[in-house]
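Visitor: Okay, sequence plus prediction incoming.
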Amino acid sequence: MSAATILLVDDSPVNLSVLRSLLGKDDHEVIAADTAEAAIDLVRGNPTFDLILLDVSMPDMDGVEVCRELKEDPATMHIPVVLISGVRTDDASVRRGLEAGADGYLVKPIEDVALRAWVRATLRISQLQRELAAHAPPAPASNNAVLRMFTKLCHNVNNPLQALYASADMLALRFADDLENRKLVAEILAQAERVAQIVARASYAAKQRLGE
């Protein structure tokens, strides 16, 4: 996985510093915003970020609403957004975040290895979707409620799929010196890749038929 450009959105200077240092270990370029308004301006001014890590509890605007606004904008909807919260950790909050279009919802405290694994998983799924969009032929447009439901289902599948990727990634680190277990982890990752490709193809086909 090549290095990515990641936007960190958090009103805590300490959190921004820690996350910047952590993601720098994987050579990612990290840009920080300490307000929701600044984050929106950055993304709309240059919508080329590979990933946005967005704290839910921002002082000037709810992080979930920031996510919703970016996902409703055709110019920025393609950027994966992972919400992070240490307060709103109940199922209803997670569901609200995912319904706003978030590509993941992480609950603090997050182990360093787990966060880096989640970032790699999210970037991998996003990369698969971009590669598919670049090579797949266009499909005829239509407007169908079933297709919209199917597109939403594909989006929701990505969250547990990211968890599978991240968990396998952490196992690979744990069993780095164990050849037999490394083979098992490699098989898990290979199957996760197959599922990710199936979901990406299905989602892309549905969106094309909807003209999105």
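Guide: Cool, got the structure.

Visitor: Could you use CA atoms for every contact and neighbour count after this?
Guide: Will do.

Visitor: Can you list the buried residues in stretch 53-63?
Guide: By neighbour count on 16 or more other Cα atoms under 10 Å, the buried set for stretch 53-63 is L53, L54, D55, V56, S57, M58, G63.

Visitor: who's in contact with that stretch?
Guide: By Cα atoms under 8 Å, 6 or more residues apart in numbering, the residues outside stretch 53-63 that reach it are 6-11, 35-37, 64, 81-85, 87-88.

Visitor: before we move on, back to that, closest one of the buried residues of stretch 53-63 to L132?
Guide: Lowest distance from L132 to those (Cα to Cα) belongs to L53, with 23.9 Å.

Visitor: Am I right that that closest one falls within a helix?
Guide: No: the assignment for L53 (DSSP: H, G, I helix; E, B strand; the rest coil) gives strand, which keeps it out of a helix.

Visitor: and the comparison structure, right after this:
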Amino acid sequence: MIERAEYCVLVVDDHEPSRYATARALRAAGFRTIEAAAGAEALELAEYASAVVLDVHLPDLLGFEVCRLLRANIGTASLPIVQVSAIYVTEQDKLTAREAGADAYMTAPVDLDALVGALDQLLGRPGGGRG
């Protein structure tokens, strides 16, 4: 099991109540968190994160594009990324997320225990995020 306090999760969601609830649940599980409300902000903050929980529907960029840009940047290329959406929920959307580089895809509202479990697994793998 990982030492969650060593890891900072970037929670990206333009819907403030959802972002707050996700970040709060992750902190309650022992992670440190930082938050972003848009894709450009997420790209700026990602270098400080160990993993990213990334909403797909953002006001400036789709989360799929944010994911591609994170993967293209050497400093963030290996960050574990969990994409989340209440709108983009088809099998094609999930495939698009995988093709963009997402490690996992969850439909909102997210089961927070499942999210914590996914982060534990992704951060615990070799090369899985920086502490």
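Guide: Happy to help now that I have it. All values derive from a computational prediction rather than experimental measurement.

Visitor: picking up where we left off before, quick one: which of the buried residues of stretch 53-63 of structure 1 is nearest R120 of structure 1?
Guide: Distances from R120 of structure 1 to the buried residues of stretch 53-63 of structure 1, taken by Cα to Cα, are shortest for L53, at 12.5 Å.

Visitor: For structure 1, just list every one of the strands.
Guide: 5-9, 29-33, 51-55, 81-85, 104-107 (DSSP state E).

Visitor: now the ones you listed as TSV including distance to F150 of structure 1?
Guide: TSV is the format used below for those (distance: least, Cα to Cα, whole Å):
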stretch	distance to F150 of structure 1
strand 5-9	29
strand 29-33	34
strand 51-55	24
strand 81-85	20
strand 104-107	18
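
Visitor: quick one: the helices in structure 1?
Guide: 13-24, 36-45, 63-72, 91-99, 112-135, 145-174, 179-210 (DSSP state H).

Visitor: most tightly surrounded among those?
Guide: helix 63-72 (a mean of 20; mean count of other Cα atoms under 10 Å).

Visitor: For that helix, give me the average deviation versus structure 2.
Guide: Once fitted to structure 2, helix 63-72 of structure 1 is off its aligned match by 0.5 Å on average (mean Cα distance after the TM-score superposition for structure 1).

Visitor: Hey, what's the angle from that helix to helix 91-99? Just curious.
Guide: 20 degrees (axes from the mean of the first three to the mean of the last three Cα atoms, to 10 degrees).

Visitor: Might you calculate how far helix 63-72 of structure 1 sits from the centre of the chain?
Guide: 13 Å (Cα atoms, centre = their mean, to the nearest Å).

Visitor: Only the buried subset of the contacts of stretch 53-63 of structure 1, as a PyMOL command please.
Guide: Restricted to buried positions by 16+ other Cα under 10 Å, the PyMOL selection for these reads:
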select buried, resi 6+7+8+9+10+11+35+36+64+81+82+83+84+85
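
Visitor: Just name the closest of the buried residues of stretch 53-63 of structure 1 to I125 of structure 1, please.
Guide: L53 (15.5 Å).

Visitor: From R182 of structure 1, how far out is the closest one?
Guide: With distances taken as Cα to Cα, to the nearest Å, L53 of structure 1 is found 30 Å from R182 of structure 1.

Visitor: Indicate which one of the strands of structure 1 is closest to H155 of structure 1.
Guide: The nearest among the strands of structure 1, by Cα to Cα, is strand 104-107 at 10.0 Å.
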